[in-house]
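Chemist: Predicted coordinates and the sequence they were generated for:
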Amino acid sequence: MKLSRKQNTRRRHQRIRRKVTGTAACPRLAVYRSNQNIYAQVIDDAAQHTLVASSTLDAELRQALSPGSNQTAAAAVGKQVAERAIAAGIKQVVFDRGGKLYHGRVKALADAAREAGLEF
C-alpha cells in the first residue's frame, strides 16, 4: 500500500520523536514548516512547557521580511529563536525537524540557529 506524503511525514516524525526528547537541561528545538510559514519552538518535554518560540508571523520579523516563506525567512526565524533561547539561559538543544527532510528551509533555520550560538 502506497502512503501519501502526509502519512510519510507523520511516520518520520513519530520515528524521530521516539529518539528525541527535550529535558530541562537540554530542551528540544522543534521546527514546523507549512507552505506559507515556518515555526520554531524550544520545548521542555519533561515539564510539557514551551520555553521560547519564534515564527514568520512574529511582528518583528513580519515587518523585516518580504511576504512568502523562503530560506531567508527561515534563517531569520532560526536566528531569532536562538537569541531568545540564549537570553533565557539555554545554550544546548536537541533538533527535531518535525518529520521534514533536513533540506531547504529546515536546514537554513538550523544553520542560522547554530551561527547565533545554539549548540546541537
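Modeler: That came through fine. This is a predicted model, so every value here is computed, not measured.

Chemist: C-alpha from now on. contacts and neighbour counts both.
Modeler: OK.

Chemist: So for the lengthiest helix in the chain, what gets flagged as buried?
Modeler: Taking DSSP state H as the criterion, the chain has its longest helix at helix 71-87. Within helix 71-87, the residues that count as buried by 16 or more other CA atoms under 10 Å are 71-86.

Chemist: Distance from the chain centre to the next helix or strand after it, please.
Modeler: Note on helix 71-87: by DSSP states H and E, the next helix or strand toward the C-terminus is strand 94-96. Distance, stretch centre to chain centre, for strand 94-96: 8 Å (CA atoms, centre = their mean, to the nearest Å).

Chemist: got another, please set it beside the one above:
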Amino acid sequence: MSVQILGKGKKVALKRRHARLRKHISGTPELPRLVVTRSNRHMVAQIIDDTKGVTLVSESTLTSDFAGFEGTKTEAAKKVGELIAKKAQDAGITAVVFDRGGNKYHGRVAAVAEGAREGGLAL
C-alpha cells in the first residue's frame, strides 16, 4: 500500500514522515504500538492494537491528572510516559513498539519514551 502525500510545509512533511514510518511499524496484541502525538502545548500517548484497530490505553496532558501540574513541557511529557506505563501495566501490557509519529526522537518525544521506560514498559 503506497500512500502519497503531496504538498509543502511542516505539517505535510510530518504526515509524510509518519506514513513512511508506519510502513515498518505496526502493533499486535502481543506487542502493541505506543503512539506519541505532539502539539505546541500538549502531549498525547496511546497504546494501540492495530490488528483490531483499538486503543488499549491512553494518557494526555489534557487529563485531570495534570490539573495542577507545575513544570516545563518536557517534564509534563515525561510524566505522560510514566502514567501511560502504569496504565499499561494495569492492563497487562509489558512491552510496546514505539511510534514517534513522524517527529524527531528528541526533546518531549524522547521524554515520553524515557518516562515509559522508567515506568516499567519495554520499548
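Modeler: All right, it came through fine. Values in this document were obtained by computation on a predicted structure and should not be read as measured data.

Chemist: Report the TM-score for the pair.
Modeler: Superposed pair, TM-score by TM-score structural alignment, normalised by the length of the first structure: 0.93. Supporting alignment: 117 aligned residues with a CA RMSD of 1.4 Å.

Chemist: rewinding a little: of all the buried residues of helix 71-87 of the first structure, which comes closest to Gly99 of the first structure?
Modeler: Nearest to Gly99 of the first structure, judged by CA to CA, of these is Ala74 at 16.6 Å.

Chemist: Please determine how far whatever residue of the second structure lines up with that closest one is located from Arg108 of the second structure.
Modeler: Aligned counterpart of Ala74 of the first structure in the second structure: Ala77 (TM-score structural alignment). Separation of Ala77 of the second structure from Arg108 of the second structure (CA to CA, to the nearest Å) stands at 6 Å.

Chemist: before we move on, the earlier item: distance from the longest helix of the first structure to the second structure after superposition?
Modeler: Following the fit onto the second structure, the mean deviation recorded for helix 71-87 of the first structure is 0.4 Å by mean CA distance after the TM-score superposition for the first structure.

Chemist: And that helix, what does it pack against?
Modeler: strand 38-44, strand 49-55, helix 105-115 (3 or more CA pairs under 8 Å, 6 or more residues apart in numbering; DSSP states H and E).

Chemist: isn't the match of Ala74 of the first structure right next to Glu114, touching?
Modeler: No. With contact defined as CA atoms under 8 Å, Ala77 of the second structure does not count as touching Glu114 (9.3 Å).

Chemist: where's the spatially most central residue of the second structure relative to Gly68 of the second structure, distance?
Modeler: The second structure has Val36 as the residue nearest its centroid, 2.1 Å off, counting by CA atoms, centre = their mean. Val36 of the second structure sits at a distance of 22 Å from Gly68 of the second structure (criterion: CA to CA).

Chemist: what residues are up against the residue nearest to the centre of the second structure?
Modeler: Val36 of the second structure is in contact with Met43, Val44, Ala45, Gln46, Asp99, Arg100, Gly101, Val109, Val112, counting by CA atoms under 8 Å, 6 or more residues apart in numbering.

Chemist: out of the residues you listed, which one sits closest to Gly27 of the second structure?
Modeler: Closest to Gly27 of the second structure, out of all of those and judged by CA to CA, is Asp99, at 9.6 Å.
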